[in-house]
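Asker: Coordinates only, no sequence provided:
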């Protein structure tokens, strides 16, 4: 089988020329992504921006079904898991993200391709390069303008999650340590497209840093 070809893009580029802004929050389970997505959405909306918030897997009716299988279903083999995540993103981009960007919306997503590279590539040990190629093919070369990586140690994430865990959250700390390193490796490879934020800091402090970078990008678009 021929491996999907990774679209050729610069480190700080994305394939779409749409006028919108595409922002992503990544990080391990319990890193605070949902809180930061909400805070940034609220701040940009107050500033008069049209904002769409979504999450992956999920965000569409099909994505919700895939999410239920992946996070709350019975055992899913590692390769099947990777393919299901890719299917969710392919549908999500075509049905929701590209159309929103095309009309100038700020799209904020809770997870995107980097999560699959970190979780399936590093955590499941399927190979970051293979999962990267699969994910990038699935989204048709559409990458975020900026990705915020919320970094927390595995034990901090587990403590925050408490006693309730989905299928991936329930993995051992060694798995989550590999995922964390996967995110940090991705950020180190393209520092112009990533901002690593200490997820252990107070949420308001993390938000202030994220908002400043988002506003900087929006200012360049004016």
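Answerer: Arrived safely, thanks for sending. What you are looking at is a predicted structure, and each value in this text was computed from that prediction instead of being measured.
Asker: going forward, measure contacts and count neighbours with C-alpha atoms only.
Answerer: Noted.
Asker: could you pull out the strands for the protein?
Answerer: For the chain, applying DSSP state E gives strands covering 21-27, 51-55, 106-110, 146-151, 194-198.
Asker: Kindly reformat those as TSV and extend each row with mean neighbour count and distance to residue 178.
Answerer: Listed next are the strands of the chain as TSV, based on neighbours: other Cα atoms under 10 Å; distance: least, Cα to Cα, whole Å:
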stretch	mean neighbour count	distance to residue 178
strand 21-27	24	12
strand 51-55	19	22
strand 106-110	23	20
strand 146-151	25	12
strand 194-198	19	17
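Asker: Can you add distance to residue 44 and give those strands back as CSV?
Answerer: Below are the strands of the chain laid out as CSV (distance: least, Cα to Cα, whole Å):
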stretch, distance to residue 44
strand 21-27, 12
strand 51-55, 7
strand 106-110, 9
strand 146-151, 15
strand 194-198, 18
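Asker: wait, which of these is closest to residue 92?
Answerer: Judged by Cα to Cα, the one of the strands of the chain that comes nearest to residue 92 is strand 51-55, at 9.3 Å.
Asker: Compute the inter-axis angle for that closest one and strand 106-110.
Answerer: 20 degrees (axes from the mean of the first three to the mean of the last three Cα atoms, to 10 degrees).
Asker: adding another structure so you can compare the two:
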């Protein structure tokens, strides 16, 4: 059956004049609004209800910038450099810089591109914004010595429960036997703070 009225049952409202619509679409783009919010604003501001496809077509017709068509790399680098040069404390992250470029320069640069260029131009910026995020591991060196028996430890012993051994009378003898067996006097003797270590210390100093 022919629809002689020409109405399809859906009223999309009245399309604003081109100049008004162009200004609105560019304003929405400068604010980096997602497409669904732009559709909501068109309906709220002008009573104009359209689909995603129509909105994308209007953006193309009115040359509205999009992150899918960013400026050349050298232009992006120059613009980002100008913006972060005014941010000496490096507190503004990629999202803030991206929005500022959109408002100030009317350019749409993908966030990943902004982050990458910011990292190249200001390597310490991310660390300044998130101190401690990438903690440097502790520097650990290598234990080195001049050979076997460089250092001997005399620290600690087992109490053997109630069967404690009386070692006071033989500790220096064991010390001397170790030297005779190894045919060497070790450079360093490491002990705890016990009173019995005095004799070992005296013997070690004398032999060294």
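Answerer: That came in fine, so what should we check first? Note that the structure is a prediction, hence the values are computed from the model and not measured.
Asker: Work out the TM-score between the chains.
Answerer: Superposed pair, TM-score by TM-score structural alignment, normalised by the length of the second structure: 0.21. Supporting alignment: 77 aligned residues with a Cα RMSD of 5.8 Å.
Asker: Relative to residue 161 of the first structure, which of the strands of the first structure is closest?
Answerer: Ranking the strands of the first structure by proximity to residue 161 of the first structure (Cα to Cα) places strand 21-27 first, at 13.8 Å.
Asker: other SSEs contacting the closest one?
Answerer: On a contact count with 3 or more Cα pairs under 8 Å, 6 or more residues apart in numbering; DSSP states H and E, strand 21-27 of the first structure meets helix 33-46, strand 106-110, helix 113-116, strand 146-151, helix 173-189.
Asker: between that strand and helix 33-46, how big is the angle?
Answerer: Using the same axes, to 10 degrees: strand 21-27 of the first structure against helix 33-46 is 160 degrees.
Asker: what angle sits between strand 21-27 of the first structure and strand 146-151?
Answerer: 10 degrees.
Asker: Now residue 115 of the second structure: closest residue in space, sequence neighbours ignored.
Answerer: Excluding its sequence neighbours, the residue lying closest to residue 115 of the second structure (Cα to Cα, 6 or more residues apart in numbering) is residue 94, at 5.3 Å.
Asker: That neighbour touches residue 118, doesn't it?
Answerer: Yes: Residue 94 of the second structure lies in contact with residue 118 (Cα atoms under 8 Å); the separation is 7.5 Å.
Asker: Among the strands of the first structure, which comes closest to residue 87 of the first structure?
Answerer: Of these, nearest to residue 87 of the first structure by Cα to Cα is strand 51-55, at 14.0 Å.
Asker: ok, residue 121 of the second structure to residue 151 of the second structure distance?
Answerer: Taking Cα to Cα, to the nearest Å as the measure, residue 121 of the second structure falls 51 Å from residue 151 of the second structure.
Asker: Wait, a strand at residue 152 of the second structure?
Answerer: Yes: counting by DSSP: H, G, I helix; E, B strand; the rest coil, residue 152 of the second structure is found in a strand.
Asker: Excluding chain neighbours, give the residue nearest to it in space.
Answerer: Per Cα to Cα, 6+ apart, closest to residue 152 of the second structure is residue 189, 5.1 Å.
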